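> Give me a 3D structure for the following:
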Amino acid sequence: MKPFTAARRLVAAALLTAGCGGAWWLHADEAPDPLGEKTGGATTVYATGKNAFSFPLANLDDPGRTRFVIGNSFFKRNWVEAPASTTARDGLGPHFIARSCAGCHVLDGRGEPPAWKNTLGPEPEGTVALLMRLSVAGTPDPKAGVRPDPVYGDQFNNAGIQGVKPEGRVEIRQKPLHGRFADGTRYTLQQPLYKLTDLAYGPFAPGLMVSPRIAPQLAGAGLIEAIPEAEILRNARDQAAAPGPVKGQPNRVWDVFAQEERVGRFGWKANVATLAHQTAGAFHGDMGITSSVHPLETCTPTQKDCLAAPHGGGKTNGSQGIVPASKAVAQQPEIDDDTLGQVIFYQATLAPAARRNVNNPQVLRGQALFAQAQCAACHRPSYVTAEGPFPKLTSPALKGQRIWPYTDLLLHDMGPDLADGRPDFLANGTQWKTPPLWGIGLIKDVNGHTRLMHDGRANGVLEAILWHGGEAQAAKEQVLKMNRRDRQALVLFVETL
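Purely as a prediction, here's the structure:
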């Protein structure tokens, strides 16, 4: 092992006292990139600025780069209502929240919630990027993980095509929550309060559960998919065996492509196992675009105007090549398998950006504090990737890379302040998946904001930490005891990821 610098010895000492997670991080120090500057190994790009999340994997071959460009075009272009002069991009709706993938993931980055004391819908100006998941109590659909509302389904859509009513509006208010650090410094968090109004199809079913979800940044998603499932399960075993409150659990979810149950790793509650499933589901739920795995529109029996709306996807029958959404079948998807595959490939091959200022003494101090506060118990820094679950939809460039995403991909009880009260497969109403931290310091460059957490309620890294509770309460309390200089160092470290 190469000799440590004094700063790296500080990090190593912190890891030795950090308990859960220290040993394998120290092992990574024997690798050529001990501080994780190359966040994605050979896939890493050195990028900052507005396009930092939009580059292909650095080691992607020429055919892969061609596929990347094709997928990018379908990711960013708007879909239009049917019938259209070209059927290549028609079939939007009948209900939707965005007209393109990039409508929520602007520049492949993170969404921003609308301004406080504002409303969403019908089809608000600018990017929405915030959706409302819906479900009701009762036995869930085993392949959906929830029991949808019988009138509005499993997602609230605030926009509709011509002749179709938007499902309603989302009103957002805020409630201030005050606190202070041990050194007397005061802080205020803003808790969002949501209300669904102007309902187009009558009332919700009794006991409606609502969960807001913001669109995350996408760079590195293919590498997350290539983390071996055994490593996620190992995280759960290690935490179960270790002392302390951190006891993460994997979610187990149905994957519509694999046609089997798998460990979840995408979504704020780890309710999706693969990028293929996530992408087809977003086309279906967010834009109303059907595919071979989601052949029917999301209209419920109560939504008569939705059922009567035209279906896109090319000639089916009738003089205009259009059939009502209620009669659409799997043989007429609005996005064909090849095009869907290109979009999946594009997202899988978006490269993570390299860390910045990795040898800055304050950054190294923050890294040691990150370990001392037990943040690494959930935000596991490093893995080595295997091959993704669907090689035809991804790339061999993703395989065998030492990556530094800072996540265990497990569900954790985060306490009552973050609870949405809504189960999702095995996730309960207080659990959330540990989100990857890589790229977090570039969100402001790419998207012009610093809103974090599942609904964007936290304005920056420190506020995100202060929202932690439940299993992370002890870690938060350590941060509350830090002086201003140490708090700044901790934030500075996280912002280099």
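> When you work out contacts or count neighbours from here on, use the C-alpha atoms and nothing else.
Will do.
> Does the residue nearest the centre of the chain lie in a helix or a strand, and which?
The residue lying closest to the centre of the chain (CA atoms, centre = their mean) is Pro216, at 4.2 Å. Taking DSSP states H and E as the definition, one finds Pro216 inside no helix or strand.
> And for Ala23?
helix 22-28.
> Helix, strand, or coil at Arg9?
helix (DSSP: H, G, I helix; E, B strand; the rest coil).
> ok, it to Cys104 distance?
From Arg9 across to Cys104, the span is 42 Å (CA to CA, to the nearest Å).
> Look at the two and report which has more neighbours.
Under the neighbour definition other CA atoms under 10 Å, Arg9 and Cys104 were set side by side, and Cys104 has more, 26 against 14.
> one step back: surely the residue nearest to the centre of the chain touches Pro113?
No: under the criterion of CA atoms under 8 Å, Pro216 makes no contact with Pro113, lying 11.6 Å away.
> Going by residue numbers, what spans are helices in the stretch 201-350 of the chain?
For the stretch 201-350 of the chain, the helices defined by DSSP state H, counting those that start in this stretch cover 221-225, 229-241, 275-287, 304-308, 337-348.
> For the second one, what is the distance to the chain centroid?
Centre-to-centre, helix 229-241 and its host chain are 21 Å apart (CA atoms, centre = their mean, to the nearest Å).
> Proceed likewise with the subsequent sequence, for comparison:
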Amino acid sequence: MPVTALGHTTILLLGLATTAGFAGVTDEPHLSIVPRTVAEAARVQAVTTPTTDFTTANRYEVNSAGAATVRARADADAFSQASANISFEGELTFKVGNGFFRKLWVSSPASTLASDGLGPLYNARSCQRCHLKDGRGHTPEPGEESAVSIFLRTSIPAPDDYALPEGLAAIDGYLATLPEPTYGSQLQDLSLPGHAPEIRLDITYEEREVALNGGVASLRVPTYTPADPGYGAFHPDAMFSPRIAPQMIGLGLLEAIPTADILANADPNDVDGDGISGRPNITWSVEYDMPMLGRFGLKAGNPTVRQQSAGAFSGDIGISNPLFPGGWGDCTEAQINCRSARNGEEVENRENLEVDTEGLDLVTFYSRNLAVPARRNVDASDVLRGKEIFYDTGCIACHTPAYVTHRLEDQPEQSFQLIWPYSDMLLHDMGPGLADNRPEARATGQEWRTPPLWGIGLTRQVSGHTYFLHDGRARSLLEAILWHGGEAQAARDAVVGMAPSDRDDLIAFLESL
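You can find the predicted model right below:
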């Protein structure tokens, strides 16, 4: 008999319980799913149960992305490879999608008709400009004039009498917000000639020492100032959230994790009393006109890779596309010159869009198939000891080690793969230290989605830095851990009190991912 969840009675019951109040959220219209059999569900349960044996690596653990895993390259292109199990035809599609991802857009009108339509207000001229080498963005280095791959989301609280779209009103805890009336949902710091940038983002840091067992660490505390607003004062209730572009690997596999398996880990009322209250974000699907489980973005604000890609085209580059067809990108009705500017839609056979369906599909395919590199040193003694510390300290309460993806009819690269992302894909309260105080769908101002950890040890090699967290404030993995608060406070305090050798082993494990 086919089932769609894991098949284990407890997990099935938990999964059903956590969907209460989320009508329709278990639907997955973006995937062509072949339901699991009872036998397959039992196998899945067996291979995804966290280990208690730390004398050797788990079987298949070296292949973080299952059969899609690629060899770990020693250069900056480690995150830019196609899924290892991709077909020859799929690899060609991947390369064409890469061309779209790297394309530098220009203003309209232009002789390069396939590349015009930039702006008028924008944060970058290409996807690659933010996701450097398909890895993480970063804040300015000393001497750099402007921010790199960082921008501010912005919004205002919706009024009390605001009517949510049908389908969202029934979602428990949905926090309605509206775009900032003048500046929209995102602040653009670049513009075409004749248009003023929306802001200049100023960032300053203050050092804060943290005492450790056997040493001391220093955290840099950021202050963000949206300076020189180009279109007048901000709304008095405007909320701002700094965002760094995250790494791109493994997105198609994360999208293929069964919704029921993610919901099975949710414990919004902390019924088990472990202090961890992971909650699913429920967000609106522009493509399917329905609420869906949020998976992508730093607060899980987007349900699919396609919507995440379409939103970035519109908000980051000012490019119209099938999901966000406005040729002016994120410009509001108050920005009259931006709305009336010439765009790149005056081209036949492009659906009157700057990126048509074919182009968006190519970028989506590319983004789904950026491969996860194989782990390194999985059997090294310090890595195994660090893994044991990671598990015993309770880190896996949020950083769930393993899943098996759906069996899919038309996505062989992502179909029925045992993967090790180390994320539960849920929202967690990370305390006031990391709070942006800006809600997003069901995410509060202190909640963030647990980021996947696969590939994190290759950050310096790919991106040339080791800046982590949603705004890149942490300069190392240890600093990132020390910023944890809220639900992760106990785990953070355990790391502070560890013997230095244990902390070193923990970092060695993380760097092996």
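> Work out the TM-score between the chains.
TM-score for the superposed chains, counting by TM-score structural alignment, normalised by the length of structure 1: 0.87, backed by 453 aligned residues with a CA RMSD of 2.4 Å.
> follow-up on the earlier one: which secondary structure elements does the helix holding Ala23 of structure 1 contact?
helix 6-16 (3 or more CA pairs under 8 Å, 6 or more residues apart in numbering; DSSP states H and E).
> Can you check which part of structure 2 the helix it packs on sits on?
Following TM-score structural alignment, helix 6-16 of structure 1 has no partner segment in structure 2.
> Please identify the most buried of the helices of the stretch 201-350 of structure 1.
helix 221-225 (a mean of 26; mean count of other CA atoms under 10 Å).
> can you name the residues of structure 1 that the longest helix along structure 2 overlays?
Criterion DSSP state H: the longest helix present in structure 2 is helix 88-102. Aligned using TM-score structural alignment, helix 88-102 of structure 2 spans residues 62-76 in structure 1.
> got it, and stretch 280-288 of structure 2?
Counting by TM-score structural alignment, stretch 280-288 of structure 2 pairs with residues 250-258 of structure 1.
> which residues sit against the matching stretch?
Contact partners of stretch 250-258 of structure 1, identified using CA atoms under 8 Å, 6 or more residues apart in numbering, comprise 142-145, 232-233, 236, 260-265, 269-274, 276-277, 293, 409-411, 425-427.
> can you do 7 Å?
With CA atoms under 7 Å, 6 or more residues apart in numbering as the test, stretch 250-258 of structure 1 has contacts from 143, 233, 260-264, 270-273, 277, 293, 410-411, 425-427.
> And stretch 295-315 of structure 1, by the same measure?
Residues contacting stretch 295-315 of structure 1 (CA under 7 Å, 6+ apart): 82-83, 87, 90-91, 94, 150-153, 163-164, 201, 288, 290, 321-326, 328-330, 332-335.
> quick one: buried residues of that stretch?
For stretch 295-315 of structure 1, the neighbour count (16 or more other CA atoms under 10 Å) marks 295-299, 303, 306-314 as buried.
> now that stretch, how far from the chain's geometric center?
28 Å.
> Not counting residues beside it along the chain, what's closest to Lys117 of structure 1?
Using CA to CA, 6 or more residues apart in numbering and skipping residues adjacent in sequence, the residue nearest Lys117 of structure 1 is Arg173, 4.6 Å away.
> what about the aligned residue in structure 2 for the one you found, which SS state?
Counting by TM-score structural alignment, Arg173 of structure 1 lines up with Thr204 in structure 2. Of the three states, Thr204 of structure 2 takes strand according to three-state DSSP.
> Give me the neighbour count for Thr204 of structure 2.
Using other CA under 10 Å, the number of residues around Thr204 of structure 2 comes to 10.
> from memory it sits against Arg220, does it?
No: Thr204 of structure 2 lies out of contact with Arg220 (CA atoms under 7 Å); the separation is 9.2 Å.
> give me the stretch of structure 1 that stretch 504-511 of structure 2 matches.
So stretch 504-511 of structure 2 sits over residues 488-495 in structure 1, by TM-score structural alignment.
> Off-centre distance for that stretch?
Relative to the chain's own centre, stretch 488-495 of structure 1 is displaced by 22 Å; criterion: CA atoms, centre = their mean.
> same check, this time on stretch 499-509 of structure 2
How far stretch 499-509 of structure 2 lies from its chain's middle: 27 Å, per CA atoms, centre = their mean.
> how close does the residue located most distally from the centre of structure 2 sit to Val347 of structure 2?
Ranked by distance from the centre of structure 2 (CA atoms, centre = their mean), the top residue is Ser111, with 35.4 Å. Per CA to CA, Ser111 of structure 2 is found 12 Å from Val347 of structure 2.
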